[in-house]
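1. Just need the structure, nothing else, for what follows:
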Amino acid sequence: MSQQITRSSLDFTRQFSQQTASVLTEPAIDFLADLVSHFTPARNQLLAERKKVQAAIDEGHLPDFISETNSIRESSWQIKSIPADLQDRRVEITGPVERKMVINALNANVKVFMADFEDSLAPDWSKVIEGQINLRDAVKGTISYTNESGKIYQLKPDPAVLVCRVRGLHLPEKHVLWQGEPIPGGLFDFALYFFHNYRELLAKGSGPYFYLPKMQSYQEAQWWHRVFCFAEDHVGLPRGTIKATVLIETLPAVFQMDEILYHLRDHIVGLNCGRWDYIFSYIKTLKNHGDRVLPDRQVVTMEQPFLSAYSRLLIKTCHRRGAFAMGGMAAFIPSKDTQRNEWVLNKVRKDKELEASNGHDGTWIAHPGLADTVMAVFDQALGTRRNQLDVLREHDATISAEQLLEPCQGARSEEGMRANIRVAVQYIEAWISGNGCVPIYGLMEDAATAEISRTSIWQWIHHGKTLDDGQPVTKALFHRMLAEEMQVIQQELGDGRFSAGRFHEAATLMEKITTQDELIDFLTLPGYALLA
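-> Okay, the predicted model is just below:
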């Protein structure tokens, strides 16, 4: 570790380059230090509470709606106002905060770009700092990028609305310490984006808008409410200037959507179906429940009853409160092969037609090449409306906890297990090499899909499941398949790319997080130790 630099009450483990100093200015550090000292102790208590809740579920208690908050669920109230530039979110694109990607995403035929410091960014220190610079330049409208062949990328007039996704509550920023411990990564991301950009954003008719990931309880929503109020008071902004969309991507959170909306009602504009992480959370939360083991990830689609119930409940809950209900991610990547591309666009179209007909106000894509197809689906569904807040689903039958937890039918195949191994190893290799958003087999993979891949195999081993052909899923079977699939990866990528990469480290980490008896919560936590 290099020599620490102390500023305010924070210790920085990296020397400040000129670039770093332009982001970590004295006033910005003072603001960050205030946030960290005020809110880290409560964040640590919230993480401890997560462990308690999980321990009870591990012992046999299933998640359920909370009786003590019945009054919130049963009374009439609505969230506060939604800003004009967030009224129409029919297509949102997501991606990491790399310079060229930021420009391409803001220029795409979409309404919103979610710039991601979380699941699609490996938080190497320089990338986190560069990400803040890239977003600051994007907000100013001065961002440009020149590639190796001299092609210049610049913002078009009227780019998409910028929303910043910060890291989840559990993720640390290891390069900044407070009282000897790494600070919360989400506070680092929030503080710097807010501090450097709120004036410019408001001056151009927008505002400091955020996506909040991995939330598990309404108490975590209360925590973010207090963070937002503190930030607004610090710079003299009216209450509710900061706006947030919360991802409902954990199983515990689906039972507290009304409460999350209520406790963030000054600041929240909607909830989002983060469906890949939700599937991961279903596996992780119910890891000890052998009757709820999921099949191959390829068959866990939104048509599955437990996921359909989740989507419909989110829409009904949000629209009753005047909040947006955003749909999930289309992870497909367009193909240069005409036939394959037609297949991709048809799959995406069908998925988005289901979301639009269910009443979602908009949806996510991972690639600009899908924008026109998905925009056409929502244009047709919306007509002259900007959103679907009028779709109240009032005549739906009540959705029960049993429906949200319903076991999922489908195959457990050898090919499914092998595909999980190949995807997870290649994603982990990319992540520990500093790239959090990777095209693998025609899909844009981020941490969520790798998490599903490795927890799914862990679950099959843990509960002694068999594959459809009768093979018992054991640690020995996994080890054999891992060795074989490493050879497949080497053949697919070529010896040069394979030997230049960090595949052996990735395989070692994959083995550890898939076969140890205690399930590791997030692969990004041990992965972070392997990052610069």
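2. only C-alpha atoms for contact and neighbour calcs from this point on.
-> Fine.
3. How many neighbouring residues does Ala84 have?
-> 9 (other C-alpha atoms under 10 Å).
4. any idea how far it lies from Gly290?
-> Note on Ala84: its distance to Gly290, by C-alpha to C-alpha, to the nearest Å, is 48 Å.
5. Please enumerate the strands of the stretch 1-150 of the chain.
-> Secondary structure of the stretch 1-150 of the chain (DSSP state E, counting those that start in this stretch): strands located at 5-7, 10-12, 91-96, 112-116, 144-146.
6. Out of the ones you listed, which is closest to Arg386?
-> Taking C-alpha to C-alpha, strand 91-96 is the member of the strands of the stretch 1-150 of the chain nearest to Arg386, at 11.4 Å.
7. just checking, what packs against that closest one?
-> Contact analysis of strand 91-96 by 3 or more C-alpha pairs under 8 Å, 6 or more residues apart in numbering; DSSP states H and E lists helix 99-107, strand 112-116, strand 362-365, helix 371-382 as its packing neighbours.
8. how about the ones you listed in a markdown table, adding mean neighbour count?
-> What follows is the helices and strands packed on strand 91-96, written out as a markdown table (neighbours: other C-alpha atoms under 10 Å):
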| stretch | mean neighbour count |
| --- | --- |
| helix 99-107 | 22 |
| strand 112-116 | 25 |
| strand 362-365 | 26 |
| helix 371-382 | 18 |
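9. Out of the ones you listed, which is closest to Asn272?
-> That would be strand 362-365 among the helices and strands packed on strand 91-96, by C-alpha to C-alpha, at 8.6 Å.
10. please give me the structure for this one as well, since I'd like to look at both together:
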Amino acid sequence: MENGYSSKSLPLDAPAGIRIRGPLSDPSLNRILSREALQFVADLEREFRPRVKFNLGCRREEQARYDSGELPGFDPATRELREGDWSCSKTPAVIADRRVEITGPVERKMIINALNSGAKVFMADFEDSLSPTWDNIVRGQKNLCDAVNRSISFEDKARNKHYKLNDKTAVLFVRPRGWHLQEAHIEIDGEPATGALIDFGLYYFHNHSSFRSKHDGYGPFFYLPKMQHSREAAVWNAVFDRAEERMAAPRGSIRATVLIETLPAVFQMHEILYELREHSAGLNCGRWDYIFSFVKTVRAHPDRLLPDRFQVGMTQHFLKSYTELLIKTCHRRGVHAMGGMAAQIPIRDDPAANDTAFELVRADKLREVKAGHDGTWAAHPGLIELVTKVFDDNMPRANQLHIKRDDVHVTEADLLQMPRGVRTLEGLRHNTRVGIQYLAAWLTGTGSVPLYNLMEDAATAEISRVQNWQWIKYGAVLDGEIVAVSVSKELFGRVVEEEIGRIEREVGKKRFESGRYREAAALFARQCTKEDLDDFLTLDAYRRIVKFVPALQARL
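-> So this is what the prediction gives:
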């Protein structure tokens, strides 16, 4: 200990008003939180924090209206903008072909494998597939710096394998956290920092120059999550303008793709693109979060109970309408319309099951490319070859911006039509089993988890949570039972205990006892049975992974 600082803490020369509260055990991470980098993110925080807070307040007001009986719809005040003749800035050549993109957390080995996977783009994720422990956040920034500078490597001593980048790699995109998430380990003027500004600011500060030098003056590139209104996109656009100005970068060199993954945002797609038109790289169908948001938005409507999660597929009318409207909107404005995630992972010990899973992926991606998508997502390197072939066979050009989809006419009713299907006890059990196991992993620092041959992240865990909550809240009657059974807190309590027993048998007693499964089960059960639905599961869980160094004070 020196001058009141832990030997595992940093930095000693933080700018005025900044307090770093998290410990770092690796001295190589110190450069990420340099005085200059912290000053850059603090300046962004001080300028944009009021607008972020305002927008979060608007979200609460809008949800209150939905809870009172309203439903989202197109804004009459921006009709002229939706119908107007305007375009976004031309897509840079380096990202003109995005036919297959792979996503994953900012872990070192994952970054190398994803960049080497053969995909056109790798989206490195600080959001749904990352548990935002302090070490994961700062180490992830270092990993990305090393990747941009091509100095990244990884030594797997257990397998005696060395990982390094190939000569040809995917283009790197980064997804910062959503506006609603804070970074508790950094305080700026006495308040926790905005997670999105920390993720964006540190990455941009350290990598903007190197990135542009490799990509014809463009970049870095980003994915922007969880937005609900174009005013939130306007904040991002102002952040980009300010960052470019501060670093003397060309205006519009930053490009970002927005995930349309909330129900309110689907009615704001033209408006979102307009706000980001100099910085836009298109929109993406964030299908899993979109389903979660659908339930959350209509949570006060007892006549809108979803069927089992696996029956809410992309051929359901409300999802088909959403994807086709996104394609039409993007192509009208001259930017990419990206498809959704294939969450399947290879099943190595069961060839027949693996073939079935791959056929599902092939059919899903064929649907996307035929609809006019310019590219799509995969969760596992083992899917890249399959997905690439589907797009290569059906998309001879770099993209499909020329396909305008003038045949698509989507109404508010189309986007709000309820999906058809059944609600079953097995659906309740599966939601519970997945939710508990995902949370247990998240609490121990892992945010992307293979479960039952699918890659689960926070978005799919959220579907499990809100669907359980909805069924319990309104006593959904289960289909397929001999005697009519309604979902109640008592039934759910029994399901939780039975599924905990099943999880223990599946993972083994030793692993179960050393993990945080009981804690995760209690947290998940509480979230599913609350009178009022929390906006996000991770807001409650985040408090359980925050670790402070009490003695650490920045020099004021």
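11. mind checking how far stretch 172-182 of the second structure is from the chain centre?
-> Centroid separation for stretch 172-182 of the second structure versus its chain: 8 Å, with C-alpha atoms, centre = their mean, to the nearest Å.
12. what stretch of the first structure does it fall on?
-> Aligned by TM-score structural alignment, stretch 172-182 of the second structure falls on residues 162-172 of the first structure.
13. do the same with stretch 429-444 of the second structure
-> Counting by TM-score structural alignment, stretch 429-444 of the second structure corresponds to 418-433 in the first structure.
14. And the contacts of the matching stretch?
-> 121-122, 436-438, 440, 445-447, 449-451, 453-454, 457, 481-482, 485-486, 489, 501-503, 505-507, 510, 527-528, 530-531 (C-alpha atoms under 8 Å, 6 or more residues apart in numbering).
15. 7 Å - rerun?
-> 122, 436, 438, 440, 450, 453-454, 481-482, 485, 489, 502-503, 506-507, 510, 527, 530-531 (C-alpha atoms under 7 Å, 6 or more residues apart in numbering).
16. Kindly report the same for stretch 104-115 of the first structure.
-> Contacts of stretch 104-115 of the first structure (C-alpha under 7 Å, 6+ apart): 88-97, 155-156, 159-165, 368, 371-372.
17. what about that stretch, how long is it end to end?
-> Terminal residues of stretch 104-115 of the first structure are spaced 12 Å apart (C-alpha to C-alpha).
18. which residues in the second structure does that stretch align to?
-> Under TM-score structural alignment, the match for stretch 104-115 of the first structure is residues 113-124.
19. Could you do stretch 366-378 of the first structure as well?
-> Going by TM-score structural alignment: stretch 366-378 of the first structure matches residues 379-391.
20. sec struct for Pro192 of the second structure, please.
-> With DSSP: H, G, I helix; E, B strand; the rest coil as the basis, Pro192 of the second structure sits in strand.
21. Please say which position in the first structure it maps to.
-> When the first structure is aligned by TM-score structural alignment, the residue opposite Pro192 of the second structure is Pro182.
22. who touches its match in this structure?
-> Per C-alpha under 7 Å, 6+ apart, neighbours of Pro182 of the first structure: Pro172, Glu173, Lys174, His175, Val176.
23. Show me what Leu366 of the second structure aligns to in the first structure.
-> In the first structure, Leu366 of the second structure lands on Glu353 (TM-score structural alignment).
24. what about its match, helix or strand, and which?
-> Secondary structure from DSSP states H and E places Glu353 of the first structure in helix 338-358.
25. how far apart are that helix and its match in the second structure?
-> Once fitted to the second structure, helix 338-358 of the first structure is off its aligned match by 0.6 Å on average (mean C-alpha distance after the TM-score superposition for the first structure).
26. just the angle between that helix and helix 371-382, please?
-> 30 degrees (axes from the mean of the first three to the mean of the last three C-alpha atoms, to 10 degrees).
27. before we move on, back to that, whichever of the contacts of stretch 104-115 of the first structure end up buried, select them in PyMOL.
-> Selecting only the buried entries of these in PyMOL, with 16 or more other C-alpha atoms under 10 Å as the criterion:
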select buried, resi 88+89+90+91+92+93+94+95+96+97+155+159+160+161+162+163+164+165+368+371
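28. Please determine how far the residue lying closest to Ile5 of the first structure once chain neighbours are set aside is located from Trp125 of the first structure.
-> Spatial nearest neighbour of Ile5 of the first structure, excluding adjacent residues (C-alpha to C-alpha, 6 or more residues apart in numbering): Phe12 at 5.0 Å. According to C-alpha to C-alpha, Phe12 of the first structure and Trp125 of the first structure sit 11 Å apart.
29. check contacts around Ile545 of the second structure.
-> Residues in contact with Ile545 of the second structure (C-alpha under 7 Å, 6+ apart) are Thr133, Leu443.
30. make that Phe280 of the first structure, sorry
-> Ala448, Glu451, Ile452.
31. Please pull up the equivalent of the first one in the second structure.
-> Matched by TM-score structural alignment, Ala448 of the first structure corresponds to Ala459 in the second structure.
32. Check Arg502 of the first structure too.
-> In the second structure, Arg502 of the first structure lands on Arg516 (TM-score structural alignment).
33. which one is its match nearest to, not counting chain neighbours?
-> With C-alpha to C-alpha, 6+ apart, the residue lying closest to Arg516 of the second structure is Ala440, at 5.1 Å.
34. same thing with Lys156 of the first structure?
-> Asn107 (6.0 Å).
35. Could you measure from that neighbour over to Leu525 of the first structure?
-> Noted for Asn107 of the first structure: a distance of 33 Å to Leu525 of the first structure, by C-alpha to C-alpha.
36. how many other residues sit next to the alignment partner in the first structure of Leu44 of the second structure?
-> Structural alignment (TM-score structural alignment) places Leu44 of the second structure against Leu35 in the first structure. When neighbours are defined as other C-alpha under 10 Å, Leu35 of the first structure has 19 of them.
37. With Ser151 of the second structure instead?
-> Ser151 of the second structure: 12 neighbours (other C-alpha under 10 Å).
38. Repeat that for Pro419 of the second structure.
-> 18.
39. Is it correct that it is in contact with Met314?
-> No: using C-alpha atoms under 7 Å as the test, Pro419 of the second structure is too far from Met314 to be in contact (10.1 Å).
40. which residues does Glu155 of the second structure contact?
-> Listed by C-alpha under 7 Å, 6+ apart, the contact set of Glu155 of the second structure reads Lys161, His162, Tyr163.
41. Select from those residues every entry located in strands.
-> Lys161, His162, Tyr163 (DSSP state E).
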